[in-house]
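Q: Could you look at this predicted model? Sequence included:
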Amino acid sequence: MSQASASESTDELAKLVMPDAPQDLKKGSPIGLMKYLGPGLIMASASIGSGEIFFASRGGAVFGYVLLWTFVAAAILKGIAVYSGTRYITITGESPFARFGQVIPGPKNWFPVLLGILAVVSFPSWAGGFASFLGQWSVWTFGFGNPQIWASVWILLAFATLFFAGYSYVEKFQTGVVLLLIVFVFVAVIVANPNYFEVLRGLIPTIPAEHAPWVVEKYPEVAARPISLEVISYLGAIGGGTYDYIGYVGMYNEKKWGMLGAPNLEEINAKLIKLKAGERFPIDESEQNTENVRAWAKAPLTDTLISFVAVLIFSAAFMILGNVILGADGTQEIPNDRQIMQFQAQFFDQISPALVYFYQLAVWAAFFGSMQASGTMMYAHTFYQCFAPAVRWVRETNFFNVRLLVALIYSGGGLILVWTGLSFTTLVSFGALVGGVLSIGLWALAMLYTDSKFLPKKFQMATGTQILLGIAGVVLTGMGVVAILQFFNII
């Protein structure tokens, strides 16, 4: 069998040989590894500027730097869960969600379907939240109209892009604007000149016992929310959730890294799915193949690590600005349901009043771009990864039909929620708690089990990584359950 070949065309699946890894990965030089940034940056750009603009700024204004550690925790806990999935698909060429359906105890495919249901339940919540933001943005920017009507228009426009191939030019424009926003955010932090010692103290885990007096006096509705629910909402919103990450893992099929680059990948997957219970991934364990596996594993590590570091830095910058400009020693203004994005314009006004107009354009690009990309592409990958193992129609139909179905669920549900009058915080918090905390914890636990049960010992994650993954699973699942019970006032 040649090094490039991954299997033999027999009924018995032969020991698989990983395609030869490029020298950049074998050497592991930082510059060479930078070539392996791809899906992670797409995922990061989809989340940067949405949850961060509201939740990070709000957290800084309400609590100062005290909760900065939660953003670090979110990046680590979510990052390790996502890496476990991207690493698995790179090494095996198989979706981890397909394997969940085979190895998780219980009825076949119940777990990926559960993750899919949790993700689908979150879709309308985020559509309604993004649209509500854009509705308020439109009235603020253009000076007229009803926010709900504007929100409906933006949802319908995002849905319409499903049928326009030329929309890629708009996406590139939006990405460029968001990247420019990141640059100006860093400039704004330098101009704001925060107390960097206090910033570092914010990295020490601490939960505030109560809200500051000015918050209770000026914003009683904010003070009325349990602090633990507020904190967990930040964890959920920052950096995205399973609704993003499952699609992100699915996008690795386009990169052809590792076993995904095998010329007979479809044949491999067809035979892998027929493995009997208890059988492990049939991979060649020779020294040369082991070297290739370890080299290829650096690609998803680099991609995932850089994307989450980018989200963490951007979130921290908005929290710092929220404290300095909007917090106790600033204007004492909290981003809230009536003024979701207006107060944050002051971050840029301190540099130049003209940048307020740029900020208005940038937040539109961030939120409309997120709504469009999620509703017409990213979430379709999420839907496919979760339901394809169990539902024949999803496996066999044209992928555009899956995109259309998901866009209808996303947009239709979002329209309904917009007209219910539910607040932005309520809409986004629900999606963040279900998809951004609870289901990521379940994913982490399932991935830990799958890694230990299916991969040969020498190709499993390192012990330290497994421990972190287990911690992520327990912490996020537990926090998700508690927060959802608090959300519905059960506890």
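A: It's in.
Q: Only C-alpha atoms from now on, for both contacts and neighbour counts.
A: Will do.
Q: name the helices or strands packed onto the longest helix seen in the chain?
A: When the chain is parsed with DSSP state H, its longest helix is helix 110-142. Helix 110-142 is packed against helix 96-103, helix 147-160, helix 242-250, helix 355-373, helix 379-387, helix 399-420, helix 424-433, helix 439-454, with contacts defined by 3 or more Cα pairs under 8 Å, 6 or more residues apart in numbering; DSSP states H and E.
Q: out of these, which comes closest to residue 335?
A: helix 424-433 (10.1 Å; Cα to Cα).
Q: thinking again about what came up before, want to throw the helices and strands packed on helix 110-142 into a markdown table with mean neighbour count and distance to residue 310?
A: Output for these, formatted as a markdown table (neighbours: other Cα atoms under 10 Å; distance: least, Cα to Cα, whole Å):
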| stretch | mean neighbour count | distance to residue 310 |
| --- | --- | --- |
| helix 96-103 | 23 | 25 |
| helix 147-160 | 20 | 26 |
| helix 242-250 | 27 | 16 |
| helix 355-373 | 22 | 15 |
| helix 379-387 | 25 | 22 |
| helix 399-420 | 20 | 27 |
| helix 424-433 | 24 | 19 |
| helix 439-454 | 23 | 20 |
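Q: sec struct for residue 473, please.
A: When classified by DSSP: H, G, I helix; E, B strand; the rest coil, residue 473 comes out as helix.
Q: picking up where we left off before, tell me what angle the longest helix of the chain forms with helix 379-387.
A: Angle, helix 110-142 to helix 379-387, by axes from the mean of the first three to the mean of the last three Cα atoms, to 10 degrees: 170 degrees.
Q: for helix 110-142, which positions count as buried?
A: 110-113, 115-138, 140 (16 or more other Cα atoms under 10 Å).
Q: returning to what we had before: can you list the helices and strands packed on helix 110-142 in CSV and add distance to residue 50?
A: Listed next are the helices and strands packed on helix 110-142 as CSV, based on distance: least, Cα to Cα, whole Å:
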stretch, distance to residue 50
helix 96-103, 27
helix 147-160, 15
helix 242-250, 13
helix 355-373, 6
helix 379-387, 16
helix 399-420, 16
helix 424-433, 10
helix 439-454, 19
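Q: Tell me how many other residues crowd residue 28.
A: Using other Cα atoms under 10 Å, residue 28 has 14 neighbouring residues.
Q: I misspoke; the intended subject was residue 162.
A: With other Cα under 10 Å as criterion, residue 162 counts 18.
Q: then this one, side by side with the first:
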Amino acid sequence: MAKDVDERASQSTEYPLGVSRPPLAVADLPEPEEVFKVRKLGVRQIIQFVIGPSLIALGISVGSGEWLLGPGAIGEFGFVGVGWVITVSAILQTFYNVECARYVTATGEVPIVGFGRVPPGWKLWVPFSLIAFYFAFIFGGWAAGAGQGLFALITGRVHRPDEIEWVRLLAIGLLLVVFLITALARKVSRTLELANWVIVGTLLAVLIVVCVLIVPWSTWWEGVRGLVTPAAPPEGITATTLGALAGFTALASGLNWYAMNHYRDKGYGMGSKVGFLSGMRGKQEEIRSVGVTFPDTPENTTRWRRWYKLLMIDLWLVFFCGAMIGMLLPTILMAHVVTTSGDVPTTANVPTFTAEHLGADYGQGMFYLMLTVGVLVLFSTQLGIFEALVRNFTDAAHATSPRLRRRLEGDPRKFYYPYMLVVLVVIAAALHLALPVELVQISANMSNFGALMFPFALMYLNSRLPKAARPRPWHYVILVLNVLFFGFFFVNFAYEFITGGPLVSF
């Protein structure tokens, strides 16, 4: 059957893929130089023009798993038996990101729209995907954590329990800052990339300097050894706690697809033929409601291999390496602080724990420096997640509703910005549900829920791409491992949520 589709597509202007959605249009893949408007792609051009979507994903991941959950777990339980979960999670999630980006690059359709092609069709998969995504991230734990750090930065001290409302108001204020950043952008994705270049680059540079100056090399070695040493989890830790760490190491396990839209807006492959979301200062070009793919010709096969190599650079060199470094540095710093202070972090004070203790040891300057790093880290997460909540709903509604497209008159910004204000109000209410880290733990385990089904949806979609873009058999094996690894942790979370006690503890 796939062979018949390939033969028809090579001779047609349409490419049928899946169910309930119109066939993809067909056009030749562009050369990367054509898309990025350079004469030749060298190292400098790749850094300047090609790398970007992975930075947005990295900026999101660093603020939840790397800054909150990783240091919190390792501060309480140590490296050995916890670190390997971080490494396995990062490897599996990067492979999963590659498969999400493969579909976007080959078709120009973002995942939330592509899932609508999976049987029984978009009326199930699009709403279900949005519900799973929103249920994981609408609670706003990342925003609450940023507000907590900002309160301490402004007042010079950690907030008291009766001041929690001020923390929430600061978190809401930071959400308004995100709205202004996107509104003032010419191209939303490019602005997010540049913001994360600055934020992620600054925080990694500061963390490297601080860790080199104050963390003993023995702790560095323990951190590295913990990441690569398979060992039984430490006594007292539950599978739910490990699942939160696994879910938010290197992004959001089964829900990583929500950040892959930026490959379309960046212009990777066929994304360059579909359109992108402009900011208020830019000129909005019409975004196609149906994607475009390419015929199987020798020329397109060669071009696909070039695009796939660029994906590998963006995801493995930047995203994976950045996530591992971003996890190592805060965790060894946390381990050092726990050792020297004799104290351990709690869910209530993880966002400010390191700054508070380092300030006591090294003075107010260190206190403010680490608070600034914490606020930057959590704000980068806030920036990416808040925008993604709005972007994915906008993309889904625009692609599936002809009536909405007619009302928007080719300009999805008419929906994007008003809807962003609606989401802001909802998150502002959700911030009052629990402590910041508790909210993030809920989000992380709900991300593991997504790993139970979305890898299978990707297998269906990617196996029907043009022959040159299809995954190799071992890629499907990796996707099944994603299901088993993250699914195990979600089952434990669900059991504990229902019964009040962990299914598996160590």
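A: Structure received. Since the structure is predicted, the reported quantities are computational estimates derived from the model, not experimental observations.
Q: Could you report the TM-score for this superposition?
A: Once superposed, chain against chain, the TM-score is 0.79 (TM-score structural alignment, normalised by the length of the first structure); 456 aligned residues with a Cα RMSD of 3.9 Å.
Q: Of the helices and strands packed on helix 110-142 of the first structure, which is nearest residue 273 of the first structure?
A: Going by Cα to Cα, the one of those nearest residue 273 of the first structure is helix 96-103, 7.6 Å.
Q: what's the angle between the closest one and helix 439-454?
A: Using the same axes, to 10 degrees: helix 96-103 of the first structure against helix 439-454 is 60 degrees.
Q: How far off centre is helix 96-103 of the first structure?
A: Averaged C-alpha coordinates place helix 96-103 of the first structure at 21 Å from its chain's average position (Cα atoms, centre = their mean, to the nearest Å).
Q: and it with helix 242-250, angle?
A: Going by the same axes, to 10 degrees, helix 96-103 of the first structure makes 100 degrees with helix 242-250.
Q: Now do helix 96-103 of the first structure: which elements does it pack against?
A: Helix 96-103 of the first structure packs on helix 68-92, helix 110-142, helix 379-387, helix 439-454, going by 3+ Cα pairs under 8 Å, 6+ apart.
Q: how close does the first one sit to the second structure?
A: Between helix 68-92 of the first structure and its aligned stretch in the second structure, the superposed structures give an average distance of 1.4 Å (mean Cα distance after the TM-score superposition for the first structure).
Q: what range in the second structure matches that helix?
A: Using TM-score structural alignment, helix 68-92 of the first structure corresponds to residues 83-107 of the second structure.
Q: Quick one: distance of the matching stretch to the chain centre.
A: Worked out by Cα atoms, centre = their mean, stretch 83-107 of the second structure lies 10 Å from the chain centre.
Q: Then stretch 170-189 of the second structure?
A: Worked out by Cα atoms, centre = their mean, stretch 170-189 of the second structure lies 18 Å from the chain centre.
Q: can you check stretch 395-406 of the second structure too?
A: So, by Cα atoms, centre = their mean, the centroid of stretch 395-406 of the second structure is 25 Å from its chain's centroid.
Q: Any idea how far apart the tips of it sit?
A: 15 Å (Cα to Cα, to the nearest Å).
Q: for stretch 72-85 of the second structure, same thing?
A: Span of stretch 72-85 of the second structure from end to end, Cα to Cα: 14 Å.
Q: One more: stretch 342-350 of the first structure?
A: Note: stretch 342-350 of the first structure ends 14 Å apart using Cα to Cα.
Q: who's in contact with residue 322 of the first structure?
A: 56, 57, 58, 59, 60, 61, 64, 344 (Cα atoms under 8 Å, 6 or more residues apart in numbering).
Q: For the equivalent of it over in the second structure, pull up the helix or strand it's in.
A: Matched across to the second structure, residue 322 of the first structure falls on residue 334, judged by TM-score structural alignment. Assigned by DSSP states H and E, residue 334 of the second structure belongs to helix 321-341.
Q: Any buried residues in that helix, and which?
A: Buried residues in helix 321-341 of the second structure (16+ other Cα under 10 Å): 322-338.
Q: Stretch 459-468 of the first structure now?
A: 459, 460, 461, 465, 466, 468.
Q: follow-up on the earlier one: quick one: buried residues of the match of helix 68-92 of the first structure?
A: 83-107.
Q: list the contacts for the counterpart of residue 378 of the first structure in the second structure?
A: Using TM-score structural alignment to pair residues, one finds that residue 378 of the first structure aligns to residue 388 in the second structure. Residues counted as contacts of residue 388 of the second structure (Cα under 8 Å, 6+ apart) are 258, 259.
Q: Quick check: residue 388 of the second structure vs residue 418 of the second structure, distance?
A: 15 Å.
Q: before we move on, back to that, from the chain's centroid, how far away is the longest helix of the first structure?
A: 13 Å.
Q: between it and helix 355-373, how many degrees?
A: 150 degrees.
Q: what's the angle from helix 110-142 of the first structure to helix 424-433?
A: 150 degrees.
Q: Report the angle between helix 110-142 of the first structure and helix 399-420.
A: Using the same axes, to 10 degrees: helix 110-142 of the first structure against helix 399-420 is 60 degrees.
Q: Just want the angle from helix 110-142 of the first structure to helix 147-160.
A: Using the same axes, to 10 degrees: helix 110-142 of the first structure against helix 147-160 is 120 degrees.
Q: gap between the match of residue 378 of the first structure and residue 13 of the second structure?
A: For residue 388 of the second structure, the distance to residue 13 of the second structure - Cα to Cα - is 32 Å.
Q: next one: residue 293 of the second structure
A: 10 Å.
Q: What is the burial count for residue 347 of the first structure?
A: Based on other Cα under 10 Å, the number of other residues close to residue 347 of the first structure is 25.
Q: my bad, residue 191 of the second structure
A: Residue 191 of the second structure has 18 nearby residues by other Cα under 10 Å.
Q: mind checking the SS state of it?
A: Relying on three-state DSSP, one would call residue 191 of the second structure helix.
Q: so which strand or helix has the residue nearest to it when sequence neighbours are not counted?
A: Distance criterion Cα to Cα, 6 or more residues apart in numbering; nearest residue to residue 191 of the second structure, sequence neighbours excluded, is residue 185 at 6.0 Å. Per DSSP H and E, residue 185 of the second structure falls between elements, in no helix or strand.
Q: pretty sure residue 185 of the second structure contacts residue 194?
A: No: using Cα atoms under 8 Å, residue 185 of the second structure is not in contact with residue 194; the gap is 10.8 Å.
Q: ok, the alignment partner in the second structure of residue 257 of the first structure - how many residues close by?
A: Superposed on the second structure with TM-score structural alignment, residue 257 of the first structure falls opposite residue 268. If you count neighbours by other Cα under 10 Å, residue 268 of the second structure ends up with 30.
Q: and the gap between residue 268 of the second structure and residue 123 of the second structure?
A: Distance from residue 268 of the second structure to residue 123 of the second structure, by Cα to Cα: 28 Å.
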